[in-house]
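Asker: predicted model follows, preceded by the sequence.
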Amino acid sequence: MPPTGIDAERPELPAHLAGWRDEFLESLRVEGAFSRHTLAAYRRDLDGLLRWMGERGIERFDQVGTDDLVAFMSWLRSGRGLAESSVARALAAVRTFLHFLVAEGELTRDPTARLPTPKLPKTLPAVLSVAQVERLLTTTDGGGWRSLRDRALLEVLYACGARVSECVGLTLDQLPAGLRELRLLGKGDKTRIVPLGLRAADALLGWIESGRPQLKGAVARREVFLGSRGAPLTREGAWRIVKTRAREAGLNADVSPHTLRHSFASHMVEAGADLRTVQELLGHASIQTTQRYTHLDGEKVRALHRLYHPRG
């Protein structure tokens, strides 16, 4: 699903509050520790906090207490209908922002110090089987520019385990001769090189040589993936493509670009790839994030136990 936020079309925020927000976000941008997508999400979350403050007559940050933040989180759940993961992200943005205000001398105390962090259920990512991935790719067998683009997008997502932001941000300059690998720009603007399989390379080449030139203005664009009017494909557009193709393939409605990334990792681990290699390919900062893929195929583990254990 497209990225969720807590902003809406509302009146302009008070200048003195928005000024601190802008200074905070600029400091994060200069530090370079956050991707532009995280910064955009933080901005939406902080806008939600500032508007919530305004609606309740809270005009200064030093008027915000722990109880107020608890009420804000409750409002996110009930008033905005956000999932617990989105509430946790909003709290992370608010907590980091208020820490910044303390460091800058705008606040003398941190109201988040005793604020509990939302408990998130430990869920395993959904994955497709290899057969389901093939069904998904089969929906792009047509010869038009749209089929060529969608095929290339799906192949890159699955063959490289790329994030959707990495795919839509891919430029022609990142494509080496021969298309045997891709240079992806990941979180924190960190670059990694990932191999590109023959099928994915063929699909990408077919789109670039035969499909992309059909779109108006494509020659002037450096982005690899474009929309119907020749503008760069957005994250939301990529989500819609994957969901539309999944529906055509008769797959679960929850299939998303992330599902293909998870499927890539799961299939690599199942085939015997070591976790360090998968971690490198996915661009995970921590091996702990990658380890969850060792727990996905519970039935396979049980079957192997029955087969090899003397009392299985």
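Answerer: Here it is on my side, so go on. Fair warning: this is a prediction, and the values are worked out from it, not measured in the lab.
Asker: when you work out contacts or count neighbours from here on, use the C-alpha atoms and nothing else.
Answerer: Fine.
Asker: tell me, how many residues neighbour the residue nearest to P232 when sequence neighbours are not counted?
Answerer: In this structure, P232 finds its nearest non-sequential neighbour in L226, 4.4 Å apart by C-alpha to C-alpha, 6 or more residues apart in numbering. Neighbours of L226 under the rule other C-alpha atoms under 10 Å: 23.
Asker: please compare the first structure with the one that follows:
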Amino acid sequence: MTLAIAPQARDALENWLAAARALNGAADNTLTAYRADVVEFITFMTLHHGGTEGLGPLSRLTVSDMRAWMAHVRGGGAGSRSMARKLSAVKSFYRWLAEREGYEPTVVLSTRTPKFQKKLPRPLSQDAARAMIASVESQSLTDWIGLRDAAVVTLLYGCGLRISEALSLTGGDLPLGESLRITGKGGKERIVPVLPVARAAVARYITACPYTPEPDAALFRGARGRKLNPRLIQKVTENARMQLGLPATATPHAMRHSFATHLLSAGGDLRAIQELLGHASLSTTQAYTAVDTLHLMKVYEATHPKA
């Protein structure tokens, strides 16, 4: 795909990505997605205009060009959510390009984002979350690996960590205290409290682990001593949920959703939960309000005498 892009366009793309990393603190996964989406866009526009012409095709885009690109993406099977993500990346790239090249960005920026219904998080019940942790520990025939998996999932549920954040902990974070400094998406730091049950789970793992913790090495190790692959945690939770009869939505990330929802149910402040989760926007955290409301309505409908 990138072969159809002229060197000038490739350079512009890389410079934009570098700016997104430096100025906005964009995470590596975000930058990878940006690159793929914008490469697809530039490639289409270049071929749509008849071949490699440097940045020329991007300087004279029309409404018809944008419609053709969106039809092409739709034809490839992209849904509204995926289309919205791609368009967002293209608009961000084009704002940057317009500032530096003097292009008129109105055609691109005025392209309407497809509407889609945001999926609400699907948390586990408190009993299911506890059962998930217990079941995860029992999946492995090797004791220390079972304790490792349980410690990771306990951090997801007990501290609201993303799986990448839990697996980024190092021996330098030991011994775990009452709080942890976590570096999340975009390099943003936050302080999260560590419950005694989470500290105990990590301590049990460390005692049983055959690899000595090192300040600059991953805290959670694979069987051969390397940094633990997140896919292994995803797999063990998948086995546990099937054993427990939980839905397919019972993933490692669902443990983080459960952390937030259960805090909210217990009267937690929404802005405090935003800080604990490391959400850049309160609107992201507000999704949990809808989740909690849905839960309350289900309880109401099931228990109210006049329901």
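Answerer: Sure, I can see it. What you are looking at is a predicted structure, and each value in this text was computed from that prediction instead of being measured.
Asker: overlay the chains and give the TM-score.
Answerer: TM-score for the superposed chains, counting by TM-score structural alignment, normalised by the length of structure 2: 0.83, backed by 298 aligned residues with a C-alpha RMSD of 3.0 Å.
Asker: before we move on, back to that, map the residue nearest to P232 of structure 1 onto structure 2.
Answerer: Matched by TM-score structural alignment, L226 of structure 1 corresponds to R221 in structure 2.
Asker: next one: R151 of structure 1
Answerer: In structure 2, R151 of structure 1 lands on A150 (TM-score structural alignment).
Asker: contacts only, for that match.
Answerer: Taking C-alpha atoms under 8 Å, 6 or more residues apart in numbering, we find A150 of structure 2 in contact with 133-134, 136-137, 201.
Asker: could I get those residues as TSV with secondary structure and neighbour count?
Answerer: Below are those laid out as TSV (DSSP: H, G, I helix; E, B strand; the rest coil; neighbours: other C-alpha atoms under 10 Å):
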residue	secondary structure	neighbour count
I133	helix	21
A134	helix	18
V136	helix	28
E137	helix	23
A201	helix	19
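Asker: looking at those, which two lie furthest apart in space?
Answerer: The largest separation in those, counting by C-alpha to C-alpha, is between V136 and A201 at 12.5 Å.
Asker: about what we covered before: surely the match of L226 of structure 1 and I233 touch.
Answerer: No - judged on C-alpha atoms under 8 Å, R221 of structure 2 makes no contact with I233 at a distance of 11.6 Å.
Asker: what's stretch 95-112 of structure 2 in contact with?
Answerer: 12, 16, 59, 61-63, 66, 91, 94.
Asker: now swap in stretch 130-140 of structure 1 and tell me
Answerer: So stretch 130-140 of structure 1 is contacted by 147-148, 150-151, 154-155, 245-246, 248-249, 251, 267 (C-alpha under 8 Å, 6+ apart).
Asker: buried stuff in it?
Answerer: Neighbour counts using 16 or more other C-alpha atoms under 10 Å place 133, 135-137, 139-140 of stretch 130-140 of structure 1 among the buried residues.
Asker: what residues are up against Y308 of structure 1?
Answerer: Here Y308 of structure 1 is in contact with no residue (C-alpha under 8 Å, 6+ apart).
Asker: that one and T294 of structure 1, how far apart?
Answerer: According to C-alpha to C-alpha, to the nearest Å, Y308 of structure 1 and T294 of structure 1 sit 19 Å apart.
Asker: over to Q288 of structure 1?
Answerer: For Q288 of structure 1, the distance to T294 of structure 1 - C-alpha to C-alpha - is 11 Å.
Asker: the more surrounded of these two?
Answerer: Taking other C-alpha under 10 Å, Q288 of structure 1 and T294 do not tie; T294 has more neighbours (14 against 11).
Asker: which one in structure 2 is aligned with the more buried one?
Answerer: Checking TM-score structural alignment: T294 of structure 1 goes with T289.
Asker: pretty sure its match sits in a helix.
Answerer: Yes - per DSSP: H, G, I helix; E, B strand; the rest coil, T289 of structure 2 lies within a helix segment.
Asker: which residues does it contact?
Answerer: Contacts of T289 of structure 2 by C-alpha under 8 Å, 6+ apart are 261, 264.
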